[in-house]
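[1] structure for this input, please:
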Amino acid sequence: MRDAYQEQLDDLATGLAGMCDDVAAAMRKATRSLLEADLQLAEEVISEDTGIDDVRAAAEHRAFGLLALQAPVATDLRIVVAAIHGAGDIERMGDLALHVAQAARRRHPQSVLPDEIKPYFAEMGTVGVRLAEKAGQVIRSRDLETAGELESDDDAMDDLHKHMFTVLMDRNWTHGVSAAVDVALLARFYERYADHAVAVARRIVYVVTGQMPGPLTV
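    Purely as a prediction, here's the structure:
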């Protein structure tokens, strides 16, 4: 009986880690659609988002089932609670990748981004994907050192986000208000995507230590 229960807990974690892989792939494709004005990639991200939503619903169903039927305590309870909240964070990451893809589709065949802005968003995409993939690794391994690395990766995203406002406020900006709004919103999507990945890592620290951290300092 205990072996079956542990297998259910492991399956729950495996599902969440797989969700991280899915949202990493979504942001990778969304970023390419944004940089290359690739309508097909944008459509793929948009159509695949419902699959991520379905996985979240299934994970929550399993988690609530464990609460109701197994009455978990101590670490097991923390796993289930963290899974419920973590599934929401990861699903939101998928939504933010979806927003990026929708922006690319809305402006197609024109590019959303001025050429001089594209390298910054290419880097944001790289950082975001790395964060999602590391979040999946942390769920699988419960490694606190890797969890802590997400904080420094998130700092890099925050720096890029802040720099976008410097660019937009520069007197040499010549692309108009509409482009400025697009850039500001897209930068915010990437920044929030990174924040949710960090939130997932913090929940794993909670599972291991019993304490929900502020900034990770492991």
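
[2] can we go C-alpha only for contacts and neighbour counts from here?
    Will do.

[3] for the residue sitting nearest the centre point of the chain, give me its contacts.
    Geometric centre of the chain, nearest residue: residue 93, 3.5 Å, by CA atoms, centre = their mean. Taking CA atoms under 8 Å, 6 or more residues apart in numbering, we find residue 93 in contact with 23, 192-193, 196-197.

[4] buried ones only from the residues you listed, please, as a ChimeraX command.
    Of the contacts of residue 93, the buried ones can be selected in ChimeraX as follows, counting by 16 or more other CA atoms under 10 Å:
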select :23,192,193,196,197
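
[5] just flag the most distant two among the contacts of residue 93.
    23 and 192 (13.3 Å; CA to CA).

[6] about what we covered before: restricted to strands, list the contacts of residue 93.
    Taking DSSP state E, every one of the contacts of residue 93 sits outside strands.

[7] among the contacts of residue 93, which lie within helices?
    Mapping the contacts of residue 93 onto helices (DSSP state H) picks out 23, 192-193, 196-197.

[8] please generate a structure for the following sequence too, so the two can be compared:
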Amino acid sequence: MREAYHDQLGQLADQLADMCGMVGDAMERATTALLDADLALAEQVIGDDAKVDDVRASIEEQSYALLALQAPVATDLRTVLAVIHAAESVERMGDLALHVAKAARRRHPQQVLGEDVKPYFAEMGRIAVELAREATEVIRTQDVGRARLIEDADDAMDDLHRHLFTVIMDKDWPYGVASAVDTTLLGRFYERFADHAVSVAKRTVFVVTGRMPGYGDDSDV
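    Reported below is the predicted structural model:
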């Protein structure tokens, strides 16, 4: 019985890691759709979002069953609670990739982004995908040192986001108000995606150490 119980805990972590990998793939496709005005990729991201939601629902159902039937304590309890909270963050990451894909679809066949800001979004997309993949490995390995390094990549995302805002606000911005609004919202989606990846890593540190690190932002999308 005890062995089966710990197998269930391991399966929860595996599902969470798989879910994190899914949203990383979604953001990679959404970024390509955004940069290349690729409608087919945008539609794929939009259609696959339900799969992320289904995994989160499964994780929550299993987690609450373990809480009710096994009454876990200490590290086991931390694991179940961390998985529940992390799954919420990962689902939001998927929603943010969905928002990017929907922006690409809404403007198709026109480009959403002006040429001057495309390089910023290419780099923000790269960092976002890297963060999701690092978070996936942190979940699998429970490597606290690796989890803390995720904050450095998040700092790079924050720097890009701040600089992007100065570009949009420049008096010589040539793309008009609608483009400025789209660019501002899209920048926020990437910045929040990174914040949620940090939150997932933070939950892993909590499982291992019993203490919640004081970095990152776990607020709503």
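
[9] got the buried residues for the helix or strand hosting the residue nearest to the centre of structure 1?
    Following DSSP states H and E, one finds residue 93 of structure 1 within helix 74-107. Buried residues in helix 74-107 of structure 1, counted by 16+ other CA under 10 Å: 76-84, 86-105.

[10] mean shift of that helix relative to structure 2?
    On superposition with structure 2, the average gap between helix 74-107 of structure 1 and its aligned counterparts reaches 0.2 Å (mean CA distance after the TM-score superposition for structure 1).

[11] again with stretch 145-163 of structure 1
    On superposition with structure 2, the mean distance recorded for stretch 145-163 of structure 1 (mean CA distance after the TM-score superposition for structure 1) is 0.5 Å.

[12] stretch 187-195 of structure 1 too?
    So stretch 187-195 of structure 1 averages 0.2 Å relative to structure 2 (mean CA distance after the TM-score superposition for structure 1).

[13] give me the contact list for that stretch.
    92-93, 96-97, 99-100, 121, 124-125, 128, 131-132, 154, 157-158, 161, 164.

[14] buried residues in it, which are they?
    For stretch 187-195 of structure 1, the neighbour count (16+ other CA under 10 Å) marks 187-195 as buried.

[15] closest one of those residues to residue 213 of structure 1?
    Looking across the buried residues of stretch 187-195 of structure 1 and measuring by CA to CA, the closest to residue 213 of structure 1 is residue 195, at 14.1 Å.

[16] aligned partner of that closest one in structure 2?
    By TM-score structural alignment, residue 195 of structure 1 lines up with residue 195 in structure 2.

[17] mind checking how far its match is from residue 138 of structure 2?
    15 Å (CA to CA, to the nearest Å).

[18] what about the helices in structure 1?
    2-36, 39-70, 74-107, 118-141, 144-169, 176-209.

[19] the fifth one vs helix 118-141, what angle?
    Orientation note: helix 144-169 of structure 1 sits at an angle of 160 degrees relative to helix 118-141 (axes from the mean of the first three to the mean of the last three CA atoms, to 10 degrees).

[20] how many neighbouring residues does residue 181 of structure 1 have?
    Around residue 181 of structure 1 sit 12 other residues, with neighbours defined as other CA atoms under 10 Å.

[21] wait, I meant residue 25 of structure 1
    Residues near residue 25 of structure 1, counting by other CA under 10 Å, number 18.

[22] that one contacts residue 129, correct?
    Yes - if you go by CA atoms under 8 Å, residue 25 of structure 1 and residue 129 touch, sitting 7.4 Å apart.

[23] sorry, back to before: right, and the helices of structure 1 - which one's nearest residue 215 of structure 1?
    So among the helices of structure 1, helix 144-169 is nearest, using CA to CA, at 7.1 Å.

[24] mind listing what's buried in the closest one?
    Taking 16+ other CA under 10 Å as the neighbour-count basis, helix 144-169 of structure 1 is seen to contain the buried residues 144, 146-151, 153-154, 156-158, 160-161, 164, 168.

[25] the helix holding residue 93 of structure 1: how far from the chain's middle?
    Chain-centre distance of helix 74-107 of structure 1: 6 Å, with CA atoms, centre = their mean, to the nearest Å.
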